[in-house]
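> 3D model of this:
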Amino acid sequence: MRVAYFTNQYPKVSHSFIRREILALERQGVEVARLALRGWSDGLVDPDDLSEREKTHYLLRGGLGALLPATIRQLLSAPVSFLQGVRMALRLSRLSDRPAPYHLVYLAEACELVHWCRQQGVDHLHVHFGTNPAEVALLARLIGGPAYSFTVHGPDEFDRPLGLHLREKIEAASHVVAISSYGRSQLYRWVGHSHWHKIQVVHCGLETSFFDPPPSQPFPSTPRLVCVGRLCEQKGQLLLLDAVRRLRDRGEDFHLVLAGDGEMRRELEAFIAQHNLQAQVSITGWISSERVKQELLAARTMVLASFAEGLPVVIMEAMALGRPVLTTSIAGIPELVRHGVDGWLVPAGDVEALVETLSSALATPAAQLEQMGLTARARVIERHSIDTEAAKLKHLLPAPS
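Reported below is the predicted structural model:
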């Protein structure tokens, strides 16, 4: 069987978990083709990402005009199914935040996708995210393309289930993957009970090399915290800065590193300047995965004050490196992080609770933090090995004919 992985953009710095999943499936004997809408010209520095880009076919590389031959070919060869695709595209435009012409473009992309899959001998299509690539896969299936499945991460899909037509996508799929039990429960809400059996939990995983013994270095003695992630509203960095301002005003000693970049960087920098937090907070901008690893190892605790999540891979990475995690008790996070055992959980949006929990973490002796980190490491190794999770995915794929 040949499987194609299909995403909006691939490879992508923040989506290394997709690359890990593909490589793990290949190690288990699954032949995987890479397919994406875009991403051929993105600035990449990771050698693994650069290698993956060379293996990826891009549907939109030739522009929208390049989709026309496949669309005409599909119309002439199978007019009935093509018109069914038109009707479905128009139906999916209802309640969507994008007007009907966009959905007709998705149909044209589906025509090109069907043509490419036939050329490449693709038997099954697996999509990451329940957004527009899942719609393209649904339309492709309707006009004669391969069976498809898709992985839902959240929180975007859970914010717009009606506009994204999750029900229609699940009903047409052979199976659906949720990355946590919480995510599975949210999908249950939008589809009939007769389709629940399709929805299975497969965690995102870390490479075995990530579980190698960490460098033999002492646990950090300085009160250094790190927050890794895109600088955006849903990650809660502005609330985190408000919390550290209050900690500073109480006379607590610490340094917080915001590792990442994003649309809120200017607003965060303005807050730092307004409240004279330059001595307590620094922002790195975009950094490599190796630099992220070094930042996690240099910190005593990883902090994530998110308002909305799926199950962040960076939490798994911090735990694998033996660092306790202080984060919010939302989505799938409490399925991994146990309060007082692997780290700390606080209510999302509660700045007072965040201040007090940060203060408690900073006051925790290094030896106790190190023990929490070891417990966290054992837990993530047990639950998030990419080879174990890829085996679950392989089992879900249709048997070769």
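> rest of the way, CA atoms for contacts and neighbours
Fine.
> doesn't Met319 fall inside a strand?
No: Met319 is assigned helix when assessed by DSSP: H, G, I helix; E, B strand; the rest coil, not a strand.
> Burial check on it, number of neighbours?
Applying other C-alpha atoms under 10 Å, we find 30 other residues in the vicinity of Met319.
> and what of Arg160?
One way to gauge burial is a neighbour count; for Arg160, by other C-alpha under 10 Å, it gives 16.
> Please report how far it lies from Asn276.
Separation of Arg160 from Asn276 (C-alpha to C-alpha, to the nearest Å) stands at 38 Å.
> can you check Pro213 too?
Following C-alpha to C-alpha, the distance that separates Pro213 from Asn276 is 39 Å.
> repeat for Leu76
Computed as C-alpha to C-alpha, the Leu76 to Asn276 distance reads 67 Å.
> Gly192 now?
When C-alpha to C-alpha is the yardstick, Gly192 and Asn276 sit 54 Å from each other.
> How about residues contacting stretch 238-255?
Defining contact as C-alpha atoms under 8 Å, 6 or more residues apart in numbering, one finds that stretch 238-255 is touched by 222-225, 268, 271-272, 275, 277, 279-282, 305, 349, 351-352, 354-355, 359, 362.
> and if we set it to 7 Å?
By C-alpha atoms under 7 Å, 6 or more residues apart in numbering, the residues outside stretch 238-255 that reach it are 223-225, 268, 280-281, 305, 351, 354-355.
> Now tabulate the residues you listed in a markdown table and tack on neighbour count.
Below are the contacts of stretch 238-255 laid out as a markdown table (neighbours: other C-alpha atoms under 10 Å):
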| residue | neighbour count |
| --- | --- |
| Pro223 | 18 |
| Arg224 | 20 |
| Leu225 | 24 |
| Leu268 | 18 |
| Gln280 | 18 |
| Val281 | 19 |
| Ala305 | 26 |
| Val351 | 19 |
| Leu354 | 26 |
| Val355 | 19 |
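> taking those one by one, which sit in strands?
The subset of those located in strands under the criterion DSSP state E comprises 224-225, 281.
> Could you check how far Gly29 is from Lys394?
9 Å.
> this one next, for a side-by-side:
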Amino acid sequence: MSAKKMTVLQILPSLVAGGSERGTVDVAQALVQAGHRALVISAGGRMVNELHDKGAAHFTWPSDSKNPLTILANSQKLVAFIKEHQVDLIHARSRAPAWSVYLASKQAGVPFITTFHAAYKGKMPWKRLYNSVMTCGARVIAVSKFVSKHIAENYEITDWRIVPILRGIDLSVFDPAKITAERKEKFLQAAGVPAGVPMILVPGRLSPIKGQELTLRALAQVKQPFFAVIMGPDQGRVEYRNFLNDLAKDLGLRNKTSFLPGGDMPAAYAAATLVLSTSLVAEGCPRVPVEAQAMGAPVIATALGGTFETIKSGETGWLVPKGDLDALVGAINTALKMSPEERARMVRAGQAFVRANFDMKQMCAKTLKVYEEVLNEFKADK
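As a prediction, the model looks like this:
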């Protein structure tokens, strides 16, 4: 099937920002570069233009809706879409659209696969049923071993259908050699970082589960010079953003912190002395630790979920227990006190680790291989 042109449809709630969105665009680009057709259905978002630039086609649907009637309507619309665009395979990346895909694939007679981007919680029977559609694909891609284990332990699924594929990043974008001194200086000025002061970068959307409150409380106990940049959109959480601003002032960090909604991420990492990723919930395969290491920035992250697979604690960065203020303060102090030789050794180890395990090209090649395997099986069963 690899020699035949594939038409692959990816469907997800939106293309605003996030790991599943990034993966969708990356895989679409890989499909186009390999001579295939890449189609994407979502409710839209700022990444649609990037998707178009990669040569993929986007269709705006209410695929973000959890309303059962909308899900059913989308499934019927999808049957016609599959026939019109001669779709060979569908890749569902979230639960609500996966239900539409599940229903439509049976009527249209095309296979589908799914990706578990997180360890979905579901203690109540109705929630487990809602989540279970993600195990109905011909293959179920898991973004980490942590997620693979979660799927195997919580759902009735044969092991061979679970395919672990670590999230990759574009190493041509996250390449320290491409960051000029001017780019770094431009970022530092935009962030208000004083000259000569070590910069601590805290990337991620502003949300209580991302641990920004804990981070600020830890920074208030750090005695060494630093300036922290809290970098990420509030996504409408204005009250939380205001809370963090007020907390920074109350903790005496008014002249030691700034908040940026976004910016040049590669330059931000390259300019950072240290990166913090203090999530309070387990993530499937967080990108921040990987991106930071690729750019040569030591990183401290929470020892939860897929994060264990993104950092070798003590070698490429540090892992600290969830919500442990003292451990976080201690790790920050250790990082800021590193000698140039210790830092250089950690940077080299981190970059080698990322190149070996988190290259976007590897992720895309493995994903396209899954597509081809499923289509070959489907063709053989006809």
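> want to try JSON lines for the contacts of stretch 238-255 of structure 1, with distance to Thr328 of structure 1 as columns?
JSON lines is the format used below for those (distance: C-alpha to C-alpha, whole Å):
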{"residue": "Pro223", "distance to Thr328 of structure 1": "20"}
{"residue": "Arg224", "distance to Thr328 of structure 1": "19"}
{"residue": "Leu225", "distance to Thr328 of structure 1": "16"}
{"residue": "Leu268", "distance to Thr328 of structure 1": "20"}
{"residue": "Gln280", "distance to Thr328 of structure 1": "22"}
{"residue": "Val281", "distance to Thr328 of structure 1": "20"}
{"residue": "Ala305", "distance to Thr328 of structure 1": "6"}
{"residue": "Val351", "distance to Thr328 of structure 1": "11"}
{"residue": "Leu354", "distance to Thr328 of structure 1": "9"}
{"residue": "Val355", "distance to Thr328 of structure 1": "13"}
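> Let me know the closest of the residues you listed to Ser289 of structure 1.
Checking the contacts of stretch 238-255 of structure 1 against Ser289 of structure 1 by C-alpha to C-alpha gives Leu225 as the nearest, at 17.6 Å.
> what's the burial count for Arg246 of structure 1?
Arg246 of structure 1 sits with 16 neighbouring residues when counted by other C-alpha under 10 Å.
> What residue in structure 2 is paired with it?
Structural alignment (TM-score structural alignment) places Arg246 of structure 1 against Gln221 in structure 2.
> was I right about Gln29 of structure 2 contacting Lys54?
Yes: contact criterion C-alpha atoms under 7 Å: Gln29 of structure 2 and Lys54 qualify, at 5.3 Å.
> Name the residues of the longest helix along structure 2 that come out as buried.
Of all the elements of type helix in structure 2, the one with the most residues (DSSP state H) is helix 360-381. Residues of helix 360-381 of structure 2 classed as buried by neighbour count (16 or more other C-alpha atoms under 10 Å): 360-364, 366-368, 370-375, 378.
> Stretch 194-205 of structure 1 too?
Burial within stretch 194-205 of structure 1, assessed by neighbour count using 16+ other C-alpha under 10 Å, is assigned to 195-196, 199-205.
> How about stretch 316-326 of structure 2?
Neighbour-count burial for stretch 316-326 of structure 2, counted by 16+ other C-alpha under 10 Å, picks out 316-320, 322-323, 325.
> Let's see which of those residues end up in strands.
Judged by DSSP E, the subset of these located in strands is 318-320.
> So which of those is the closest to Val147 of structure 2?
Proximity to Val147 of structure 2 was ranked across these by C-alpha to C-alpha; first place goes to Leu319, at 18.7 Å.
> got the contact list for the residue nearest to Phe259 of structure 2 when sequence neighbours are not counted?
Here the nearest residue to Phe259 of structure 2 in space, its sequence neighbours aside, is Ile230; by C-alpha to C-alpha, 6 or more residues apart in numbering that works out to 4.8 Å. For Ile230 of structure 2, the residues meeting the contact criterion (C-alpha under 7 Å, 6+ apart) are 201-203, 258-260.
> for structure 2, what spans make up the helices?
Going by DSSP H, structure 2 shows helices at 19-33, 48-53, 68-85, 95-108, 125-132, 145-154, 181-191, 212-219, 238-250, 265-271, 288-294, 325-336, 340-357, 360-381.
> now these as JSON lines including distance to Gln10 of structure 2?
Listed next are the helices of structure 2 as JSON lines, based on distance: least, C-alpha to C-alpha, whole Å:
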{"stretch": "helix 19-33", "distance to Gln10 of structure 2": "7"}
{"stretch": "helix 48-53", "distance to Gln10 of structure 2": "12"}
{"stretch": "helix 68-85", "distance to Gln10 of structure 2": "12"}
{"stretch": "helix 95-108", "distance to Gln10 of structure 2": "10"}
{"stretch": "helix 125-132", "distance to Gln10 of structure 2": "18"}
{"stretch": "helix 145-154", "distance to Gln10 of structure 2": "20"}
{"stretch": "helix 181-191", "distance to Gln10 of structure 2": "34"}
{"stretch": "helix 212-219", "distance to Gln10 of structure 2": "33"}
{"stretch": "helix 238-250", "distance to Gln10 of structure 2": "32"}
{"stretch": "helix 265-271", "distance to Gln10 of structure 2": "26"}
{"stretch": "helix 288-294", "distance to Gln10 of structure 2": "24"}
{"stretch": "helix 325-336", "distance to Gln10 of structure 2": "39"}
{"stretch": "helix 340-357", "distance to Gln10 of structure 2": "24"}
{"stretch": "helix 360-381", "distance to Gln10 of structure 2": "11"}
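> Identify, out of the ones you listed, the most deeply packed stretch.
For these, the largest average neighbour count (mean count of other C-alpha atoms under 10 Å) is found in helix 288-294, namely a mean of 27.
> what's the mean distance for that helix versus structure 1?
Once the two are superposed, helix 288-294 of structure 2 sits an average of 1.4 Å from its aligned residues in structure 1 (mean C-alpha distance after the TM-score superposition for structure 1).
> circling back: go through the ones in strands among the contacts of stretch 238-255 of structure 1 and name the one nearest Leu296 of structure 1.
Leu225 (8.5 Å).
> Contacts only, for the counterpart of the closest one in structure 2.
For Leu225 of structure 1, the equivalent position in structure 2 is taken to be Ile200, counting by TM-score structural alignment. The neighbours of Ile200 of structure 2, taking C-alpha under 7 Å, 6+ apart as the test, are 226-229, 272-275.
> from those, which is closest to Val290 of structure 2?
Val290 of structure 2 has its nearest neighbour among these in Val275, at 10.8 Å by C-alpha to C-alpha.
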